[in-house]
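1. quick one: sequence plus predicted model below, questions after.
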Amino acid sequence: MSARNSHRSYGRVARLFHWTTAALILLAAPLGIIANRLPYDTAQSLAFKAQVFSLHKTLGVVVFFVALGRILWALLEAHPAPLHPERRLELWVARLVHWMLYISLVAVPLTGWVHHAAVTGFAPIWWPFGQGLPFVPQSEAVAQAAGSAHWVFTKLMIVSIILHIAGALKHHVIDRDDTLRRMTLGTLAPANPVPARRTALPLLTAAALFGLGAGVAALPRGEPITTTPTVAAAPAGNWQVSAGTLTIGVTQMGQTVTGSFANWSADITFNEVATEGRHGTVTVTIDTGSLALGSITAQAKSADFFDVAAFPQAVFTADILPAASGYEATGTLTLRGAEVPVTLPFTLTIDGDTATMTGQTSLDRRDFGIGASYGDESSVGFGVVVDVDLTANRS
């Protein structure tokens, strides 16, 4: 049996591509479904969930490259003539299904890969070439778009696979011809096969179906994505925040995950000249439900972590004091029902009536009862890094 195709049969390379792809899909698809449904209420269950997701993602990357090789081979090689060239509608549907399979074999893993690259989180791809993709920024908007497209494209892939299998069984059981045996055993078609007329319409139809699927994926779902933090002005102080970011960094499964709160407000009273050793006061109110933390956002908002349903706000109240390298806000952070002393060192630059501030501090999640069931750092680190950057105007 030749490695290359002929007008009478599929070669060894085409058959190897076909069955390798089928085996990878039959492994990767169920793993994705299982991984999504696995719980993560303990450190052990989270670690197992991450491993299943990593295996799913890694197989998806393999599928992507195998599919590219398979499509390239199919485009360069001769295509065996059909056994029933007179059945024009059947041939048209078969080619449509084949093009849908080819497109889905690239689109499904690629959109999943883009989603992975656009967010930070656990479950890395098991390979040595990094977790990002060129031209794919880390962005919640990109992640949501890619995730939605991935979900829609998997459904088109499933439909294509079902139709493909149904067609093969129809040929084998009802027609009793050699269509299936050509791909399994390399069986030759009759001598002097009649080639079918080639047309681009099945490809164009398949592309249109996936384009329609991309349009469906782009439809808004639920709350719109907030890409710019909303900083509510606080009227009581003598400085009004005009722009800023409030971000946190945590470690999960050995990887740094960075996120931010989209909605928060700061009530700032500050004077350049200290009175009784104090420059002023600050009260920061944070909407914990506005947290976006990469691929683990839902987990971070759950009852075992921030528990945003029971504790929708966190409040930091502090005095602004002079420090050796600038200033520090020393006070109390009320989060998840716990009140913990916190000091935030920061630098401040004032240019006329505009001030820019940058600060960073570290917290221990255990002080607030966050992730109590994760007793060690193998799954979730104890430390949380908080960064604040803001611009304020004197009122």
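-> Cool, the structure landed.
2. going forward, measure contacts between C-alpha atoms and count neighbours the same way
-> Fine.
3. and the residue sitting nearest the centre point of the chain, what does it touch?
-> Closest residue to the average C-alpha location of the chain: His115 at 3.3 Å, with CA atoms, centre = their mean. Taking CA atoms under 8 Å, 6 or more residues apart in numbering as the criterion, His115 is in contact with 142-144, 146-147.
4. tabulate those residues in TSV, adding columns for neighbour count and distance to Ile225.
-> What follows is these, written out as TSV (neighbours: other CA atoms under 10 Å; distance: CA to CA, whole Å):
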residue	neighbour count	distance to Ile225
Val142	17	10
Ala143	24	11
Gln144	18	9
Ala146	24	14
Gly147	21	13
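5. hang on, the earlier thing: leaving out chain neighbours, which residue sits closest to the residue nearest to the centre of the chain?
-> Ala143 (4.5 Å; CA to CA, 6 or more residues apart in numbering).
6. distance of Ile286 relative to Ser265?
-> 7 Å (CA to CA, to the nearest Å).
7. more neighbours: these two, which one.
-> Neighbours per residue, other CA atoms under 10 Å: of Ile286 and Ser265, the larger number sits with Ile286, 22 against 19.
8. hmm, Lys49 is touching Ala35, no?
-> Yes: with contact defined as CA atoms under 8 Å, Lys49 reaches Ala35; the gap is 5.7 Å.
9. what's near enough to touch Ile71?
-> By CA under 8 Å, 6+ apart, the contact list for Ile71 reads Tyr102.
10. so the residue nearest to His115 makes contact with His116?
-> Yes: Ala143 lies in contact with His116 (CA under 8 Å); the separation is 7.4 Å.
11. take the one below as the second:
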Amino acid sequence: MSATAQRYTAVAIVLHWAIAAAILFMIPLGLWMHEEAENGNVSQGLFEAYQLHKSIGLTVLALSVVRLGWRLANPPPPLPVHMPGWEKFVAKLTHWAFYALIIALPLTGWLYVSAGWSIHDEAPLPVPTHWFGLFEVPHLFGLNQASLDVREDAAEAALTTHAYLGFTALGLVALHVAAALKHHFFDRDETLAHMVPGVRAPFEKEAPPKNPVRLAVLGVGLSLVTVAAVAALFTVATLGSAAPQAPPSTFEAVEAEPTAPETPNVGAPDSAPVAPTAVPRWTVDARSSSIGFAYEYEDENGSTPFNGRFTRWRADIRFDPSNLDASSAVVRIETASASTGVTAHDGALPSAEWFNAGAHPMAEFRTTRIRSRGGNQYEARGRLTIRGQSRDVSLPFTLSIDGDRASMRGSTTIDRNDFGVGEGGSGDDLISRDIQLTIRVDATRAR
């Protein structure tokens, strides 16, 4: 046995620890992301986590290809001579399995995002991949242009494989670490010293000769790895902190002061009738009520439907089916609360080009007339105001009242350009002008 242990090259050591740190960081991040997506989280923080995960994964893929090339051009130190044949075979098999994993793991992730399909929502998810925000990464094999069935199948296969490879990598890491410690503390050979800078083999009596070039490569390389690791941890710790997200859906029935009965101003259709105190007020049930919207996303791949909702709104509802002339409703919606489940879309909706939530934080629908269409069919006519622009809107709806409980369902379609929403802005040519609004209100008669 030689008095000085042989070691991997400085470049191999830096690449080894860079890839190892990235994978050990990525696996728990990936598990957290998957859990959050399964629970319906569509926050900006989760979107940023996905972009970080993808950027680091693509970096791992590039480093792994370089690492493999360096390994082929620079043979590693020989295994300890005392190792039995079976142990040498397992060691070599484990190393080559690692090479396969560190290439296949990010590659399957790239395949998944290339498909542009969310297995959590079972719907298209056309979100681009930006490498650390510097440039857009192309999709593999034109998967984003394939049929929806192909994209769905490819996404499911790629993500399933990605998950299995991740757990396999954890198992191999545990085996690899245990073997290295066993060789150092029990076999007392040079295996651990091959790859860990500053660690001597147990039999070494003195430190190996210092090579300035080797020390410089190790110092700079491992310092960069450390800085990158700290930056990644800091990024995860502050995900979404620059743009706090809206809280879960909230609904508020506005308490209004009783007013004396008045005759509606029929000659002024833009003004809402004043509800007399005899008309009961209805309190919205937050658990089952919603205001949703739907649109089509059209690109070179065809038309893809998307659904969204407003998570913060409030309503003042005064309704009596036997006194429709005095019935009324005023609904106010926080435009910044629009959520579609596609963070790229959600990030754009509050912007000046779309809802311009900063200047116009509220949209409002105020009825001017409610009429019966027979049976449980009704129609609410009123003024819808978005971005400070108002248009007459008709909302057909069905209504059933059972004692003190009422259930209303309605739907109508508007042209977003009537309100200047997105007109001429980024993505205007991709999002349909016709927006379907779907209203569901379950309410209780106030006492």
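-> Perfect, thanks for sending it. Everything quoted here is computed from the prediction, not taken from an experiment.
12. the residue nearest to the centre of the first structure: which element?
-> According to DSSP states H and E, His115 of the first structure maps onto helix 88-118.
13. before we move on, what about Ala216 of the second structure?
-> helix 212-237.
14. and that helix, what other elements does it pack with?
-> When contacts are defined as 3 or more CA pairs under 8 Å, 6 or more residues apart in numbering; DSSP states H and E, helix 212-237 of the second structure packs onto helix 10-38.
15. chain center to the helix it packs on: distance?
-> Relative to its parent chain, helix 10-38 of the second structure has a centroid offset of 19 Å by CA atoms, centre = their mean, to the nearest Å.
16. next SSE after that helix?
-> Following helix 10-38 of the second structure in sequence, per DSSP H and E, is helix 44-73.
17. so for the corresponding residue of the second structure for Leu344 of the first structure, what's the nearest residue that isn't a sequence neighbour?
-> Alignment note (TM-score structural alignment): Leu344 of the first structure maps to Leu395 of the second structure. Of all residues not flanking Leu395 of the second structure in the chain, Ala380 sits nearest, at 5.0 Å (CA to CA, 6+ apart).
18. how about the aligned partner of Asp415 of the second structure in the first structure, what does it touch?
-> For Asp415 of the second structure, the aligned position in the first structure is occupied by Asp364, per TM-score structural alignment. Taking CA under 8 Å, 6+ apart, we find Asp364 of the first structure in contact with 382-384.
19. which one among those gets closest to Met253 of the first structure?
-> Taking CA to CA as the measure, Met253 of the first structure lies nearest Phe382 of those, at 12.0 Å.
20. give me the neighbour count for the closest one.
-> 20.
21. so what's it up against?
-> By CA under 8 Å, 6+ apart, the residues touching Phe382 of the first structure are 364-366, 376.
22. in the second structure, which of the residues you listed still touch?
-> Under the criterion both residues aligned by TM-score structural alignment, their matches' CA atoms under 8 Å, the contacts of Phe382 of the first structure that remain in contact after alignment to the second structure are 364-366.
23. can you pull out the strands in the stretch 201-350 of the first structure?
-> Here the stretch 201-350 of the first structure has its strands, by DSSP state E, counting those that start in this stretch, at 230-233, 239-252, 255-261, 263-275, 278-287, 291-292, 313-323, 326-335, 338-351.
24. most packed of those?
-> Among the strands of the stretch 201-350 of the first structure, strand 291-292 has the highest mean neighbour count (mean count of other CA atoms under 10 Å), at a mean of 23.
25. Gln360 of the first structure in helix, strand or coil?
-> State at Gln360 of the first structure, reduced to three classes by DSSP: H, G, I helix; E, B strand; the rest coil: strand.
26. return the distance of Glu48 of the second structure relative to Ala123 of the second structure.
-> 20 Å.
27. meant to ask about Glu334 of the second structure
-> Glu334 of the second structure is 26 Å from Ala123 of the second structure, by CA to CA.
28. again with Gly292 of the second structure
-> For Gly292 of the second structure, the distance to Ala123 of the second structure - CA to CA - is 17 Å.
29. now Ser64 of the second structure
-> The gap separating Ser64 of the second structure from Ala123 of the second structure is 32 Å, by CA to CA.
30. likewise for Ala62 of the second structure?
-> Applying CA to CA, the value for Ala62 of the second structure to Ala123 of the second structure is 30 Å.
31. with Asn41 of the second structure instead?
-> From Asn41 of the second structure to Ala123 of the second structure the distance is 15 Å (CA to CA).
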